[in-house]
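Here you go, sequence then predicted model.
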Amino acid sequence: MPEVTFKEKPVTLVGDDISVGDKAPDFTVLATDLSEITLSDSKGKIRLISVVPSIDTGVCDQQTRRFNEEAAKLENVEILTISVDLPFAQKRWCAAAGIDNVQTLSDHRDLDFGKKYGVAIEELRLLARAIFVVDSSDTVVYVEYVPEVSQHPNYEEAINAVKNAK
């Protein structure tokens, strides 16, 4: 597992770590209307999965807004922002922030995504900040586990991975 800290203190990530070349594990999360969403729902598209601890915090807010802006420039790409925030809070935040190009999804119910992608923080029941790019054939083509949860991911590398994915 990658070493990750939260406010400079080491945390334990639960689940399997994902590497470039892996088949992307399917998962079930909840949309803002409480419907179940899976990775296979967007089969045939390139997926950028932006993982944030909580949409209501500064870095998570900026990360989601950045990918919302980038989404408008990309074709055949789904951007999924996943956190453990309740779906109701995600819906309220998106409405207030004018976010309409990314899909916010909740892993609150059972941490299915967090465990399958190795980003569930055992001590906090939050998700570690990470980026995964999955190509149209469900192969992972980019992975970034951000070493310090309070820091930004590498936006440029993630967007380049999306542009280079097939």
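Cool, the structure landed. Numbering: from 1, shown residues only.

From here on, just use CA atoms for contacts and neighbour counts.
Will do.

after the helix ranked longest in the chain comes which helix or strand?
Across the chain, the helix with the greatest residue count (assigned by DSSP state H) is helix 58-71. Of the helices and strands lying after helix 58-71 in sequence (DSSP states H and E), the nearest is strand 77-83.

what angle do that following strand and helix 58-71 make?
An angle of 170 degrees separates the directions of strand 77-83 and helix 58-71 when computed by axes from the mean of the first three to the mean of the last three Cα atoms, to 10 degrees.

How far does whatever helix or strand comes next after strand 77-83 sit from its chain's centre?
Sequence-wise, the next helix or strand downstream of strand 77-83 (DSSP H and E) is helix 87-97. In terms of Cα atoms, centre = their mean, to the nearest Å, the gap separating the centre of helix 87-97 from the centre of its chain is 16 Å.

take the one below as the second:
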Amino acid sequence: MVSVTFKQNPVTLLGKEVTVGDKAPDFTVLSNGLKPVTLDDSKGKVRLISVVPSLDTGVCSLQTKKFNEEASSLGDDVEVLTISVDLPFAQARWVKAEDANNVKTLSDHRDLSFGEAFGVAINELRLLARSIFVVDKDDNIAYVEYVKEVTDHPDYDKAIEAVKKLTE
């Protein structure tokens, strides 16, 4: 069981923790245009899934910008997804303001489907815990990082390295 804190206070994560080697669980989130998006929508690609509590916070914004910058060098066989519980309209505003067109921002606000499937839904706050998942072309989990303190940055280099290993 993953142990996570938010501003040094322990929080309860809903759902089942995923580990390397697991089959990636399916989920349904919303695109910025309010269309349902599932894991199958990027089938056959390597997926880097960057999970943030809210794009409107400093660390979340920086995390998404970092992966947006990296996305262009990862190739066409890689899909970079950022998932938060922000409303799709707020995500679209952020993408436009930051010119972050290399990542797909997706909203889990409606059902917490992703949060519960990947064990990152924070019960006390109805936010998602900061985490990174890399899913291979066959829908297997290849890399996982549950960031222990939600306000801290993830290990960007390890996540990018995991993606590159799958695309060599």
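Here it is on my side, so go on. Here the structure is a predicted model, which is why all the values come from computation and not from measurement.

what's the TM-score for these two chains?
Once the chains are laid over each other, their TM-score by TM-score structural alignment, normalised by the length of structure 1 reads 0.99; 166 aligned residues with a Cα RMSD of 0.5 Å.

Identify each buried residue in the longest helix of structure 1, please.
Of all the residues in helix 58-71 of structure 1, those buried under the rule 16 or more other Cα atoms under 10 Å are 59-61, 63-65, 67-68, 71.

for stretch 113-126 of structure 2, same thing?
Residues of stretch 113-126 of structure 2 classed as buried under the neighbour-count rule (16+ other Cα under 10 Å) are 113-122.

can you check stretch 142-155 of structure 1 too?
Taking 16+ other Cα under 10 Å as the basis for neighbour counts, the residues of stretch 142-155 of structure 1 that come out buried are 142-150, 152-153.

Could you list which of these belong to strands?
With strands defined by DSSP state E, the entries of the buried residues of stretch 142-155 of structure 1 inside them are 142-145.

quick check, nearest of those to Ser19 of structure 1?
Val143 (6.4 Å; Cα to Cα).

Okay, and the nearest residue to that closest one once chain neighbours are set aside sits in which element?
By the measure of Cα to Cα, 6 or more residues apart in numbering, the closest residue to Val143 of structure 1 outside its immediate chain neighbours is Phe132, 4.7 Å from it. Here Phe132 of structure 1, judged by DSSP H and E, is contained in strand 130-134.

Contact partners for Thr12 of structure 2?
By Cα atoms under 8 Å, 6 or more residues apart in numbering, the contact list for Thr12 of structure 2 reads 4, 122-124.

Next: Asp112 of structure 1.
27-29.

now the residues you listed as TSV including neighbour count?
Putting the contacts of Asp112 of structure 1 into TSV (neighbours: other Cα atoms under 10 Å) gives the following:
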residue	neighbour count
Phe27	18
Thr28	20
Val29	25
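
From these, which land in helices?
Secondary structure defined by DSSP H assigns none of these to helices.

conserved subset of those in structure 2?
For the contacts of Asp112 of structure 1, the contacts that are reproduced in structure 2, applying both residues aligned by TM-score structural alignment, their matches' Cα atoms under 8 Å, are 27-29.
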